[in-house]
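Visitor: need coordinates for the below:
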Amino acid sequence: MAEMTATDAKNKFGQVLEMAQAEPVAIQKNGRDVAYVVSAEQYHALVERGAAPKVRPAIERLMARSIERRRSLYKALAK
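Guide: As a prediction, this is how the structure comes out:
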C-alpha cells in the first residue's frame, strides 16, 4: 500500500488519483493514517462485500425458528 502525507496528497492530488488505480493510498497526518484513497472499482467491491449477508440465509432462518420455538426459555433466562 502506498503512503503519502496529507500535505503531499494536497499538492499532488492528480498523482494520488493515479496511484489509487493500482493500489489503495494511505494518507497520513502527524504520522497517523487518517484516510485511504481507493479506486472506484475497489470501493464498489468493498460496498458489495459489506452489503452481502454476514450469515447464510438458511442459518438465519434456522436461528429465527429456534428463537421462536424457545421464546419462553429465552425470556426466563433473561430475567
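
Visitor: contacts and neighbour counts: CA atoms only from here.
Guide: Noted.

Visitor: mind jotting down where the helices sit in the chain?
Guide: Here the chain has its helices, by DSSP state H, at 6-11, 13-20, 40-51, 57-69, 71-78.

Visitor: Asp33 is nearest to which of these?
Guide: When the helices of the chain are compared by CA to CA, helix 6-11 sits nearest Asp33, at 9.5 Å.

Visitor: so which elements touch that closest one?
Guide: strand 25-29 (3 or more CA pairs under 8 Å, 6 or more residues apart in numbering; DSSP states H and E).

Visitor: and the strand it packs on, which residues are buried?
Guide: Across strand 25-29, burial judged by 16 or more other CA atoms under 10 Å covers 25-28.

Visitor: to compare with the earlier structure, here is another sequence to fold:
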Amino acid sequence: MAEMSATDAKNKFGQMLDMAQAEPVRIQKNGRDVAVVLSAEQYAALQASGGAPRVRPAIEELMSRSVKRRKSLYEALAK
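Guide: Coordinates of the predicted model:
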C-alpha cells in the first residue's frame, strides 16, 4: 500500500488519485494513519465482499458459549 502525508495528498491531489487507481493510498497526518484512498472499483469490490472480515459473529458465538458455561456466575453478578 502506498503512503502519503496529508500535506502531500493536498498538494498532489491528482497524483494521489492516479496512485489510488493502482493500489490503496494510506494518508498520514503527524505520523498517524487518518485515511485510505482507493479506486471506485476497489471500493465496489470491498462493498460486495461485505466490507470487512466477519468478526462479530465469532465474538457473539464465544459470548454465547461463555454465558452457557458460566450462567450461575453471571446471574450472581447481576444481583
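
Visitor: one step back: to Val34 of the first structure, which of the helices of the first structure lies closest?
Guide: Nearest to Val34 of the first structure, of those and by CA to CA, is helix 6-11 at 8.6 Å.

Visitor: ok now the closest one, how far from the chain's centre?
Guide: Relative to its parent chain, helix 6-11 of the first structure has a centroid offset of 25 Å by CA atoms, centre = their mean, to the nearest Å.

Visitor: could you do stretch 7-17 of the second structure as well?
Guide: Relative to its parent chain, stretch 7-17 of the second structure has a centroid offset of 22 Å by CA atoms, centre = their mean.

Visitor: and it, which residues are buried?
Guide: Buried residues in stretch 7-17 of the second structure (16+ other CA under 10 Å): 9, 16-17.

Visitor: over to stretch 68-79 of the first structure?
Guide: Result for stretch 68-79 of the first structure [16+ other CA under 10 Å]: no buried residues.

Visitor: dump the helices of the first structure into TSV; add distance to Asp33 of the first structure as well.
Guide: Converted to TSV, the helices of the first structure look like this (distance: least, CA to CA, whole Å):
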stretch	distance to Asp33 of the first structure
helix 6-11	9
helix 13-20	15
helix 40-51	18
helix 57-69	36
helix 71-78	42
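
Visitor: mind checking which of those is nearest Arg32 of the first structure?
Guide: Nearest to Arg32 of the first structure, of these and by CA to CA, is helix 6-11 at 10.1 Å.

Visitor: other residues contacting that closest one?
Guide: 16, 27-29 (CA atoms under 8 Å, 6 or more residues apart in numbering).

Visitor: mean shift between it and the second structure?
Guide: Once superposed with the second structure, the aligned residues differ from helix 6-11 of the first structure by a mean of 0.2 Å; criterion: mean CA distance after the TM-score superposition for the first structure.
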